[in-house]
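Participant: predicted coordinates and the sequence they were generated for:
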Amino acid sequence: MLCGKGVVAIWNGISEDGRQDFYQWHIHEHMPERTGISGFLRGRRYRATDMDTHPEFFTLYEVEQFEVIKGEEYAKRLNAPTPWTKRAASHFLNTSRGLARVLSSEGPGPGGVLATVRFHPATINDEQVAGELSPLASQLMQAPLITGAHLCKSDEEATEVRTAESEGRTDFDAPPNWFMLLEACTVESLEAPVQAVLQHPMVRQAQVGRYSLEYTRLKTDSAAG
């Protein structure tokens, strides 16, 4: 299961010129800063496992309650980006970022690989979408080597808030609407659950990404990931 009731989900590419700096910044400044915010519980960064997955990176921050990512402390960080943040972000490509509520979360724990399925639902009735897709998350846990299935819905108003960190950036693509995160032990074991999501009549205009875990960050340097 995910650690909390809210997530910050970020898909992004990176230019070759900024790649090394991105890694150093993400590991040594950005993720420690984010997980240091009250209510932020865990950060994870993934990298694409195949050439068909775009953008290359997926980062997930899990927070105790959705209100944490609408709160003052997180806003202060976004409105006071460090010089390193500004430099690293200038190399981002095709960024899609969503502040989302976790509507359903199943599974015993994180897997080494993850599939993201971003989609638009067949109806604008959020309760109906959640009512039909939450049981699917439970059903997917019966597949071999699956360790997690999570249904999330972005909050459009919270996601669209502009801050000093996003000012002047031109790398943003459309934010996610709904998305499912599927965790597993192997890339191959993701395929049947991904297809089950894609074939569900509620799922339209889907974008699929397959990623492997690169780095996990908890609250302290000494905490096991």
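Facilitator: Noted; the coordinates are in hand.
Participant: use CA for all of it now, contacts and neighbours both
Facilitator: Noted.
Participant: other SSEs contacting the host helix or strand of Gly13?
Facilitator: Assigned by DSSP states H and E, Gly13 falls within strand 6-14. If you count contacts as 3 or more Cα pairs under 8 Å, 6 or more residues apart in numbering; DSSP states H and E, strand 6-14 packs onto strand 57-63, strand 92-106.
Participant: closest to Lys5 out of those strands?
Facilitator: strand 92-106 (5.0 Å; Cα to Cα).
Participant: next, the angle from the closest one to strand 57-63.
Facilitator: Counting by axes from the mean of the first three to the mean of the last three Cα atoms, to 10 degrees, strand 92-106 lies at 50 degrees to strand 57-63.
Participant: show me where the chain has helices.
Facilitator: Ranges of helices within the chain are 19-25, 31-35, 72-78, 83-89, 126-140, 156-159, 191-198, based on DSSP state H.
Participant: please compare the first structure with the one that follows:
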Amino acid sequence: MALYGTGMLMTFTEVSPEDEAEFNEWYNREHIDERVWMPGFHRARRYVAVDPDARVKYFASYETGKVADLADPDYMARLAEQTAWSQKVMAGFTKFDRLTASITVDKTHGFSGWLGVTRFFPDTLLMDRLRGVLEEEVLPSLGARPEMLGGCLAENDIEVSNAGLKAQGKPIPPGQTPEWVVLLDGATEAAVRDANERLSEILGEAGISAPGLDQTVYSFLFGNNR
């Protein structure tokens, strides 16, 4: 089964060690359930990095019918009025990054316990060709490897992302450029790590060098759907 739509919210979060226990309880007992039942949302998953040098420790994805659902007025109102528990936990975030993306290539098949996340900023002149290569060759071949289960390409929608920032009263960062994220699902850490490495090689051949890539392997923690 493919993803539950063509929209995806992705968050990268960290808190201080003394706040992690409550952070995980809040995420598992309130936050994901609250989001899954919002208009347009269908499934949410969260992960923890297994790489000790990961840029951000926790990753979460929220699948929506379309990316525009992430600028829905009801959702915007919820962002502006968080629960008391959400306000308490979110005030302790030491790192937070939020992407609202369109899924432009979906070669997924369910989901598994391990996830490779590759973030990069492609040159606009490379986008069409690279998107085609990912759809026709790269993601099908990586997903067909033993213990791999598929992958997708998510392209950040800056306009929708900025709508969320405005709803939370946060400033709009200057000089924004489109960011892409490739997600690779696998049954084992080794399979995902190998797939990440092969993806890095392919992107390098396409003109995106390793210093321009942010790659992390994550382990599944909790999810819910409706």
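Facilitator: Noted; the coordinates are in hand. Note that the structure is a prediction, hence the values are computed from the model and not measured.
Participant: tm score of chain vs chain?
Facilitator: Overlay of the two chains. TM-score (TM-score structural alignment, normalised by the length of the first structure): 0.87; 214 aligned residues with a Cα RMSD of 2.0 Å.
Participant: ok so, going back, what's the most buried one of the helices of the first structure?
Facilitator: Counting by mean count of other Cα atoms under 10 Å, helix 31-35 has the highest mean neighbour count of these, with a mean of 19.
Participant: what about that one, how far off from the second structure?
Facilitator: Comparison of helix 31-35 of the first structure with the second structure after fitting gives an average deviation of 0.8 Å (mean Cα distance after the TM-score superposition for the first structure).
Participant: aligned to Cys152 of the second structure, what sits in the first structure?
Facilitator: Aligned counterpart of Cys152 of the second structure in the first structure: His150 (TM-score structural alignment).
Participant: distance of its match relative to Gln24 of the first structure?
Facilitator: According to Cα to Cα, to the nearest Å, His150 of the first structure stands 29 Å off from Gln24 of the first structure.
Participant: any idea how many residues pack against the match of Cys152 of the second structure?
Facilitator: Residue neighbour count, defined by other Cα atoms under 10 Å, stands at 23 for His150 of the first structure.
Participant: residues in contact with it?
Facilitator: Residues in contact with His150 of the first structure (Cα atoms under 8 Å, 6 or more residues apart in numbering) are Met1, Leu2, Val102, Leu103, Ser104, Ser105, Glu106, Ala137, Met180, Leu181, Leu182.
Participant: give me that answer again for 10 Å
Facilitator: By Cα atoms under 10 Å, 6 or more residues apart in numbering, the contact list for His150 of the first structure reads 1-2, 102-107, 116, 133-134, 136-138, 179-183.
Participant: got it, and Arg45 of the second structure?
Facilitator: 10, 28, 32, 36, 59-63, 111, 220-225.
Participant: and for Ser189 of the first structure?
Facilitator: Val113, Ala143, Pro144, Leu145, Ile146, Glu183.
Participant: highest neighbour count among those residues?
Facilitator: Among these, the one with the most neighbours (other Cα under 10 Å) is Glu183, at 30 neighbours.
Participant: that residue maps to what in the second structure?
Facilitator: By TM-score structural alignment, Glu183 of the first structure lines up with Asp185.
Participant: how far away is the match of Cys152 of the second structure from Ala196 of the first structure?
Facilitator: Relative to Ala196 of the first structure, and taking Cα to Cα, His150 of the first structure is found at 14 Å.
Participant: shared neighbours of those two, anything?
Facilitator: Residues within reach of His150 of the first structure and of Ala196 at once, by Cα under 10 Å, 6+ apart, are Leu136.
Participant: so what's Gly148 of the first structure up against?
Facilitator: Gly148 of the first structure is in contact with 1-2, 105-111, 114, 137-138, 140-141, 181-184, counting by Cα under 10 Å, 6+ apart.
Participant: again, but for Pro175 of the first structure
Facilitator: Shown in contact with Pro175 of the first structure (Cα under 10 Å, 6+ apart): 9-11, 95-99, 118, 154-156, 159-160.
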